[in-house]
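Student: Sequence first, predicted model second:
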Amino acid sequence: MISKRRSAAAFAALAVLLLTAGCRDSGAPSGGPGGMPPAVVTVQEMQPTAWRDSIQALGTTRANESVTITAKVNETVRRVNFESGDAVRAGQLLVDLSGNTQLAELEEARAAYEEAERLFRRNQELAARQLVAESALDAQRAVRDAARARMEQVRAQLGDRAITAPFDGVLGLRQVSPGALVTPGTPIANLDDISIMKVDFSVPEVFLGQIGRGQAVTARSAAFRDLEFQGEVMSLDSRVDPVSRAVTVRAEFPNPDGVLRPGMLMTVDLLQPERQVLALPEIALVQIGREASVFRVDENQIVTQVPVTVGARRRGEVEIVEGLAAGDRVVIDGTVKLRSGMTIDPRPRGTASGSEHAPVQGGAAPAVSP
């Protein structure tokens, strides 16, 4: 019995000791005198920064000029003067369909024209001396004109057998070989002018008033993740689609290196006029549901959690619409270990803080140490 009473008394004394210690510890704030050392965090001073809103869309690339080169006549390919992927100039001979028959017909028509022209000149001289009737001269003039028309006709037919490039560009895959029989419409190769690429994309009609010719556009492709292409709006479709309620916008992008090809999927950012805003790295936000807050630092290096209203977002950054003012200092790294009332040891941005996050890299304003 005595042993049980002693055990109960010892347990009660231990409980009182622990309760007293807990009350004493709770009386001293964390990070304050006599408590844990101040938390090492990264701090940034809020300053207005340039911000450009953008309208995002998906677009498809198109060549500046594009055509499928085809045959116009039934003929056998005599010679192919290009290889797949060749860069060609306007007027360059690509495929020769000419045969000996067409060349012979052209020579015959040329000879007939020259003979008719010679007879016309002779009759013209005789008519001047009134040795030939005027009607005979007119008849010979008609014969000469008919011979010339025949020669031009054969020459045009021969020209249909000499297939040339209509503009400067890059050829696609060759689809014919010497000796092949082609018919009207037989594809020979695709020809694309890719010095300038067009990108068509759809934008909701609510943004129609914010789009204009000459507006800056940037685009990215999954095929070239490290490249950002710069272009501008060239035109808008004359109609809004009544089903999707969107308007098609066409932008042009210089493509001097030929990196872009027709048919590529592009992520397009239609940039709006620049404005000044207060912005923070997204890592500085403490997000609970739809509510967002940050830790503001006062002159005594004590943090206070304040609610903020978030605006637009971009890569790694967020616009602060309400809750902060220029000159406020905000913790941008190390927020997980903080609570209101704690004293901190602020470090400039880019200095190792020993926090659970690595220093944020991005386009926000540089941090300022106190």
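Tutor: The structure has been received and is ready for your questions. Everything numeric here is computed off the predicted structure, so don't read it as measured data.

Student: from here on, contacts and neighbour counts on C-alpha atoms
Tutor: OK.

Student: quick check: longest helix of the chain.
Tutor: Looking across the chain with DSSP state H, the single longest helix is helix 100-128.

Student: who does it touch, helix- and strand-wise?
Tutor: Helix 100-128 sits against helix 134-160, with contacts defined as 3 or more CA pairs under 8 Å, 6 or more residues apart in numbering; DSSP states H and E.

Student: How many residues are close by Asp200?
Tutor: Number of residues near Asp200 (other CA atoms under 10 Å) recorded here: 22.

Student: and here's the other structure:
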Amino acid sequence: MASKAIYGAVAAAGIAVASGAAWWYQRQPASVTGAEAAAPAARGASSGAARAPAVEAARVEVTTLVDEAQAVGSLRSRQSVVLRPEVSGRITKLNFRDGERVRRGQLLVQLDDQLPLAQVQQAQAELSIAEANHKRNQELVAQKFVSQRSLDESAANLKVAQAKLALAQATAARLRIVAPFDGIAGIRNISLGDYLKDGADIVNIEDLDAMYVDFRLPERYQTKLRRGQSALVDLDALPGRHFTAVVQAIDPLVDANGRSIGVRGCIDNRQLQLRPGMFARVTAVFGEREQARVIPEEAVVPQSGRQYVIKLVDGPDQDTRIAQRVEVKTGIRRPGRVEIVQGLQPGDMVVTAGQQRVQRDGMPVRVLDLGRAGQAGAGGETPAANAVAMGSGPAQPAPAPEAAGASRAAAALPQTLTAARVSGPNPCATVAAAGSGARRGGTVR
């Protein structure tokens, strides 16, 4: 029993000594001199930049930005008609060939008109008799040999004879089917000697000198649409070719089902490269801003219905920046890029990754890849920035039509306006004059 008591006392004494030593060790830094305490503080100050959170940043770039919208549409002829007879009859003449150009007023189909022509001759003979009787009665009335009633009756008979002649001529004219306008005839469905019933299809006539492209845009673009604006048209049937349409008409009625607006554009097709019914991809161009400020889309932080960015300003040394939260107003968006209308200036640096590490304004941060970001922003407008801001994206071998629409609108639009050089007036010149004048001014209003 005595040995157990001794062991317990020794263990208690050991625990007490260890506890005292630990307490003394913890209190030791507080008892050092001021010179010894200043050294760790100096080392902490020199390594403060290393402890600052690291973020990725990019500079505000200035580039040309096109305000546009994509849609799909269909091509149709400026004028299109399917010829149909108003009366029944047998075909006696066919004065056109399939796919041949026809002129306005040209006789295309002649139906059997023997009976109507005989009726015309009969009406002419009756008219001659009525005219002679009326003239004779006029002379007799002047000599007072007949009453005024006889003269009135002869005048009425003359008008009846004139009406019969007009009716016979109109009936005969309905058997002549002529071209209502200049165009190209389609493929006929009839042959010489066929008997046609009234309303039967004969052939279609298409005016292809100008093509209409009909498409629809969401109702939010109604304030931007104007007559005379330009639109770039791409066709799946003609890859690699770009056509320019001029907005000619805007439907005043908004479709209640799709909440969209109908738009019609006019394309100069005097080279006859387009055909009605083609599927078209339309890029409507509302305007162009040459000094647009753009930043990466991931730099914008939405909060409470507002848009913010974290702007970086110069810090105490070269490797440190001070973070400031700035409210901005955004404009046009492109894949990976967004326009800043208000809040930033060209060359400003904003955080693109690591915003969650910035806990307060005025916090020092370190910027990763600062040299590469500085080189991209120092040159102002770089080719890569232009390609992204215009919608084509960086280093994409085969961009999608939606992504490359803005780039083609800025590059190919002026070329396509002057690409077609054919004789004769431009069929879309009425609207194109206003659109091209606004384009030469630098901005499509």
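Tutor: Everything's here; your move. Note that the structure is predicted; figures quoted are calculated from it, not measured.

Student: Would you check the span in the second structure matched by stretch 247-267 of the first structure?
Tutor: Aligned by TM-score structural alignment, stretch 247-267 of the first structure falls on residues 261-281 of the second structure.

Student: Setting the sequence-adjacent residues aside, check what's closest to Gly331 of the second structure.
Tutor: Glu339 (4.9 Å; CA to CA, 6 or more residues apart in numbering).

Student: can you name the residues of the second structure that the longest helix of the first structure overlays?
Tutor: Using TM-score structural alignment, helix 100-128 of the first structure corresponds to residues 114-142 of the second structure.

Student: Please spell out which residues along the matching stretch are buried.
Tutor: 116-117, 119-120, 123-124, 126-127, 130-131, 133-134, 137-138, 140 (16 or more other CA atoms under 10 Å).

Student: ok, the residue nearest to Gly331 of the second structure - contacts?
Tutor: Counting by CA atoms under 8 Å, 6 or more residues apart in numbering, Glu339 of the second structure makes contact with 292-295, 330-333.

Student: so which of those is the most crowded?
Tutor: The most neighbours of any of the contacts of Glu339 of the second structure, using other CA under 10 Å, belong to Val294, which has 31 neighbours.

Student: who's in contact with it?
Tutor: Going by CA under 8 Å, 6+ apart, Val294 of the second structure touches 60-63, 337-340, 389.

Student: can you do 6 Å?
Tutor: 60-61, 338-340 (CA atoms under 6 Å, 6 or more residues apart in numbering).

Student: Is it in a helix, a strand, or coil?
Tutor: Assigned by DSSP: H, G, I helix; E, B strand; the rest coil, the conformation of Val294 of the second structure is strand.

Student: so where do the strands sit in the stretch 251-370 of the first structure?
Tutor: According to DSSP state E, counting those that start in this stretch, the stretch 251-370 of the first structure carries its strands in the segments 265-281, 286-288, 291-297, 303-314, 317-322, 329-333, 344-347.

Student: Would you mind giving those strands as CSV with distance to Phe207 of the first structure added?
Tutor: Listed next are the strands of the stretch 251-370 of the first structure as CSV, based on distance: least, CA to CA, whole Å:
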stretch, distance to Phe207 of the first structure
strand 265-281, 10
strand 286-288, 30
strand 291-297, 28
strand 303-314, 16
strand 317-322, 21
strand 329-333, 34
strand 344-347, 43
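
Student: Ala10 of the first structure falls within a helix, correct?
Tutor: Yes. The assignment for Ala10 of the first structure (three-state DSSP) places it in a helix.

Student: residues near it, how many?
Tutor: Ala10 of the first structure has 11 neighbouring residues, counting by other CA under 10 Å.

Student: list the contacts for the residue nearest the centre of the second structure?
Tutor: Centroid-nearest residue in the second structure, with CA atoms, centre = their mean: Ala284, separated by 2.3 Å. Contact partners of Ala284 of the second structure, counting by CA under 6 Å, 6+ apart, are 68-69, 231.

Student: So which of those is the closest to Asn204 of the second structure?
Tutor: Nearest to Asn204 of the second structure, judged by CA to CA, of the contacts of Ala284 of the second structure is Ala231 at 28.9 Å.

Student: ok, longest strand in the second structure?
Tutor: Ordering each strand of the second structure by length in residues (DSSP state E) puts strand 61-83 first.

Student: Past that strand, which element shows up next along the chain?
Tutor: Using DSSP states H and E, the helix or strand that follows strand 61-83 of the second structure in sequence is strand 89-94.

Student: which other residues reach stretch 182-191 of the first structure?
Tutor: Taking CA under 6 Å, 6+ apart as the rule, stretch 182-191 of the first structure contacts 66-75, 170-176.

Student: redo that, cut-off 8 Å
Tutor: With CA under 8 Å, 6+ apart, stretch 182-191 of the first structure has contacts from 66-77, 165, 169-176.

Student: buried residues in that stretch?
Tutor: Buried-residue list, stretch 182-191 of the first structure, by 16+ other CA under 10 Å: 182, 186, 188-191.

Student: Stretch 235-250 of the second structure now?
Tutor: With burial defined by 16+ other CA under 10 Å, the residues of stretch 235-250 of the second structure counted as buried are 235, 242-250.

Student: which bit of the first structure covers that stretch?
Tutor: Taking TM-score structural alignment, stretch 235-250 of the second structure hits residues 221-236 over in the first structure.

Student: What's the local residue count around the residue mapped onto Arg148 of the first structure from the second structure?
Tutor: Aligned counterpart of Arg148 of the first structure in the second structure: Gln162 (TM-score structural alignment). The criterion is other CA under 10 Å. On that basis, Gln162 of the second structure has 18 neighbouring residues.

Student: Would you agree Gln162 of the second structure is in contact with Leu127?
Tutor: Yes. At 6.1 Å, Gln162 of the second structure counts as touching Leu127 under the criterion of CA atoms under 8 Å.

Student: now stretch 307-324 of the second structure: which residue numbers in the first structure?
Tutor: Aligning stretch 307-324 of the second structure against the first structure (TM-score structural alignment) gives no matching residues.

Student: Quick one: end-to-end distance for that stretch.
Tutor: 14 Å (CA to CA, to the nearest Å).

Student: again with stretch 158-172 of the first structure
Tutor: Counting by CA to CA, you get 25 Å between the two ends of stretch 158-172 of the first structure.
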